[in-house]
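> Provided below are the primary sequence and the corresponding predicted coordinates.
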Amino acid sequence: MNKFVENYLSTNRNTFEQVSSFIYHHPETRFEEYESASYFAKACEEQGFLVERNVAGIETAFIATYGEGKPVIGYLGEFDALSGLSQKPNETSYQPLEKDIGHGCGHNLLGTGAFAAACAAKKYLEENNLPGTVKFFGCPGEEGGSGKTFMVREGVFDGLDAALTWHPSPANAIMSLSSLANYQVSFKFKGISSHAANTPHLGRSALDAVELMNVGVNYLREHIVPEARIHYAVTNTGGISPNVVQANAEVLYLVRAPKVAQVDSIFQRVKKIAEGAALMTETEVTIDFDKACSNYIPNRSLEKILYKKFTEVGVQKPTDEENAFAKKIWNTFTDGEKENFLDPMKGFGYVGDGSEFAGKYYSDSISPYYESKEILAGSTDVSDVSWVVPTAQLSASTSVLGTALHTWQMTTQGLRNYALNGMFRAAETMALAGIQLFDNPEDLQNIKEEFEAFKKANPYSNPIPEGVTPSKLHEK
């Protein structure tokens, strides 16, 4: 089995590298990944998958299916990029491009790695004439869009027996932490414009309401659970003329906490603050729910299989040329980033004090597997999949130690040979884990029993209300 997958990925390496390169060079933001989704779907068809497009009412979401019957193993792929993170690849200084969108979270690698794993698992079923179904899910809008949560709400993942995915990072580890649930909500204030000098008493400032709301929320921070986070961005200041009382202003809030119920409780208080700000300024406020996601639920039985396969695949050793490049990237970090280089890795499941990395620029070991009770100070829409399907994730090293996600340094490394090697190690690991479930029904039974026990004690409710639809970035 191991040799089969290794040989398959090696033989088809050029095909998958071309996929990653296309996605990298065609960066698109959430729910507008038209070129990427079309390219991916066509690539799936060329590999013998049957593709269903426009799933869950999302133009750029698709499902690629091969085989029939049980078990049904799914691989989750992402391909959206980030605004403001363009970068000329393979450079060691910040060189943004005219179209300022880039893969600062490595989703060109993430999507392609999951696709390669699905193809390898498909080929194994095909060659061995085995029953079972492989599904590759094209999942748009992870960055600020919660695409998978919308897909879960529409039943897209129903019938899956297990789901596997991964994420690029500086770490080699099983992503065993839970995560923060969140709500993203827009608050739009409407007032009355007026001349700010001649008739200010006739105006009612929507911008004042936004500012008062933000001040009120800042006072709230002391009175919420310490793991919670509240972020905001003023998305409409009402114009650029100070001599006009601003009649319209808007602020976008992102509220996070370890559980959806905690997020909702905080959100209800934030709403009251917004209503109070409107009352104080005699303005009106409209509240638009944008998106949400739950906290991640690790499946320990599936994680252990994934970890075993990861250790069998092993790590990569950087070349002298790669180390020379890495040193230059390392030198772009601030003193604080260098001192805290482990921080980007801990959320991906790394366990240790970093001593094994002394004198190195890349991770060349796999972190011990640990059933962590800690919480990643971040959110992912994979979480909602994990509430309806047993799910496990890994991270494979694709970038220099200390590289934070959502940075130009992450973008510039997205086509490096080191990053591609990490992508193929992740693909090999996920393919082997999926094949193990096809070959060993007892392992899948253990996974499902753990999942069912959790589900029985923790009923799931999708955090995105009916009627709320996915929003493109330019619409906000």
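Sure, I can see it.
> from here on, contacts and neighbour counts on C-alpha atoms
Fine.
> residue ranges for the strands of the stretch 251-400 of the chain, please.
For the stretch 251-400 of the chain, the strands defined by DSSP state E, counting those that start in this stretch cover 284-293, 375-376, 391-397.
> go through these and pick out the most buried.
For these, ranked by mean neighbour count under the definition mean count of other C-alpha atoms under 10 Å, the leader is strand 391-397 at a mean of 28.
> picking up where we left off before, the strands of the stretch 251-400 of the chain: which one's closest to Asn54?
Comparing those against Asn54 with C-alpha to C-alpha, the closest turns out to be strand 284-293 (19.1 Å).
> circling back: just put the strands of the stretch 251-400 of the chain in JSON lines and tack on distance to Leu50.
As requested, the strands of the stretch 251-400 of the chain are exported to JSON lines (distance: least, C-alpha to C-alpha, whole Å):
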{"stretch": "strand 284-293", "distance to Leu50": "29"}
{"stretch": "strand 375-376", "distance to Leu50": "36"}
{"stretch": "strand 391-397", "distance to Leu50": "23"}
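> and here is the other one:
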Amino acid sequence: MRSIYQFVDDAIEAKRGEFTAIADDIWDHPETRFEERWSAERLACALEAEGFSVERNAGNIETAFVASFGSGKPVIALLGEYDALAGLSQCSGEASPEPLVEDANGHGCGHNLLGTAAFAGAVAVKNWLEQYGSGGTVRFYGCPGEEGGSGKTFMVREGLFDDVDAAVTWHPEAYAGMFSTSSLANIQVAYRFHGIAAHAANSPHLGRSALDAVTLMTTGSNFLNEHIIEKARVHYAITNAGGISPNVVQAQAEVLYLIRAPEMAQAQHIFERINKIAEGAALMTETTVNVRFDKACSNYLPNRQLESVMYEALQALGVPQWSEEELAFAKKIRATLTENDLQNSLNNIANTSNEEGKAFARRHRETLLIDEIAPYAPNDKILPGSTDVGDVSWKVPVAQCFSPCFTVGTPLHTWQLVSQGRTSIAHKGMLHAGKVMAATALQLFISPQTLEACQSELHAQLAERPYQCPIPAGVTPSPLK
């Protein structure tokens, strides 16, 4: 029998054109959270064509689905995403900001690649199970709404991962390496103030301004920032300023808060304090306030046993090699980036490892497209961002890697990333990630002892800190407003 690394390489390369076409199709149809109908159906139909059975509307979430092949244990999941970001429309392969459609959506985090790589990996695992397997199930989880929606957290709450034994995923980056840190838990909540409209000049004393309440609330929360733990973050956006007429006392206004902290208990404590600020703002303005819990996600719980298996696959499979044409385009993109962009990218690389990781980052300061694997070292650092993979990691062992899909220095959620997301650079990184995920999953089918060690590590962590889903019952996924 061929090695699993050669097997997954052959299986994915044999369908390279099909996989890249799907990624490009999803790039062409950018849809924001919980409205990814076209993208979800594109992947679901492709999985059915490969022999998977597909459960649509999984967990009563319209754009979530679960595709399965095989039977029995173990059940190994590959996680896919396909949501885009608002306002990031951009022409592909251009080194200047040129929207395809003004103010339209764009794949500024590479989720057109993320979901397709997981699909490719699932196909490779399915092919292996058909030829060599003696039981077990591979699943592709179509996970909507990662960007600001915590789709996976809703899926966890609805029990969709209850019988899963382990899961693997990835994220596009500028390098190949491991996602080996924790992340920030978060809570997203909207505060809608209700006042009384009035003529702002003739009879302002009759009005009660909801916009004043929002202003006072944001002022109060900005003062609160000085009195919360250092790694916590409180962000907000005024989503309804009450209208465009300054001569009207605004009767309605809304502000959306995103509260982050290293642990969910810390985020919940800050949330309670933000609630008191909202109540105070309503008292000061004689308005009322309604609180709408939008979503939440837990901090990511690394699984060192499973990370080691994935890192071994990374090393065995190597990294993509770049053509002169790809390097030339990367140079044009680099010319649009600032020194701060570059340093931030290098810091992100360094923070996933130890001193060896810092040296790796320094060595690649002038590199356009990285062609070696970043060192792996478990650490206690915290990624200054959030991911709904966190809630899956509290249910089952999870490992995730990075794969090189864009120029070093490219910030996430920018036109530069959208531009690169439909190029051969992105395609190479995507297929590389699919191979790594497939090989990692196959090791768990082949070695029950390895899977047991991964699960034992998680059980030991949960014995100290039991999991509770941070999204209350009754809260439902909501599209971007």
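All right, it came through fine. Computed from a predicted model, the values in this text were never measured in an experiment.
> to Lys122 of the first structure, which of the strands of the stretch 251-400 of the first structure lies closest?
strand 391-397 (19.1 Å).
> distance of Val382 of the first structure relative to Glu143 of the first structure?
Plainly put, Val382 of the first structure is 12 Å away from Glu143 of the first structure if you go by C-alpha to C-alpha, to the nearest Å.
> do Ser93 of the first structure as well
Using C-alpha to C-alpha, one obtains 25 Å as the distance from Ser93 of the first structure to Glu143 of the first structure.
> same question for Ser176 of the first structure.
The span separating Ser176 of the first structure from Glu143 of the first structure equals 21 Å under the rule C-alpha to C-alpha.
> these two: which is more packed in?
Taking other C-alpha atoms under 10 Å, Ser176 of the first structure and Glu143 do not tie; Ser176 has more neighbours (27 against 22).
> residue in the second structure paired with that one?
With TM-score structural alignment as the matching criterion, the partner of Ser176 of the first structure in the second structure is Ser180.
> for Gln246 of the first structure, same thing?
The equivalent of Gln246 of the first structure in the second structure is Gln250 (alignment by TM-score structural alignment).
> cool, Glu428 of the first structure as well?
Taking TM-score structural alignment, Glu428 of the first structure has Lys435 as its aligned residue in the second structure.
> from Phe341 of the first structure, how far off is Asp353 of the first structure?
For Asp353 of the first structure, the distance to Phe341 of the first structure (C-alpha to C-alpha) stands at 11 Å.
> tell me which of those two has more neighbours.
For Asp353 of the first structure versus Phe341, neighbours defined as other C-alpha under 10 Å are more numerous around Phe341 (20 against 8).
> list the contacts for the more buried one?
Contact partners of Phe341 of the first structure, counting by C-alpha atoms under 8 Å, 6 or more residues apart in numbering, are 401-403.
> 7 Å instead, please
Contacts of Phe341 of the first structure were listed using C-alpha atoms under 7 Å, 6 or more residues apart in numbering, and they are 401-402.
> hang on, Ala118 of the second structure packs against Tyr82?
No: in terms of C-alpha atoms under 7 Å, Ala118 of the second structure does not count as a neighbour of Tyr82; the distance is 10.7 Å.
> these two: who's more crowded?
Taking neighbours as other C-alpha under 10 Å, Ala118 of the second structure and Tyr82 compare with Tyr82 leading, 34 against 31.
> and the more buried one, what is it in contact with?
Applying C-alpha under 7 Å, 6+ apart to Tyr82 of the second structure gives the contacts 39, 111-112, 114-115, 144.
> that one matches what in the first structure?
Using TM-score structural alignment, Tyr82 of the second structure sits opposite Phe79 in the first structure.
> could you count how many residues lie near the closest residue to that match other than its chain neighbours?
Spatially, and ignoring its direct neighbours in sequence, Phe79 of the first structure is nearest to His107 (4.9 Å; C-alpha to C-alpha, 6 or more residues apart in numbering). Using other C-alpha under 10 Å, His107 of the first structure is surrounded by 27 other residues.
> Glu78 is in contact with His107 of the first structure, correct?
Yes: taking C-alpha under 7 Å as the definition, His107 of the first structure is a contact partner of Glu78 at 5.7 Å.
> who's in contact with the residue of the second structure positioned farthest from its centre?
In the second structure, counting by C-alpha atoms, centre = their mean, Asn202 sits farthest out from the average C-alpha position, at 50.3 Å. With contact set as C-alpha under 7 Å, 6+ apart, Asn202 of the second structure has no partners.
> the one 4 residues further on too?
The contact partners of Leu206 of the second structure, taken as C-alpha under 7 Å, 6+ apart, are Ala198.
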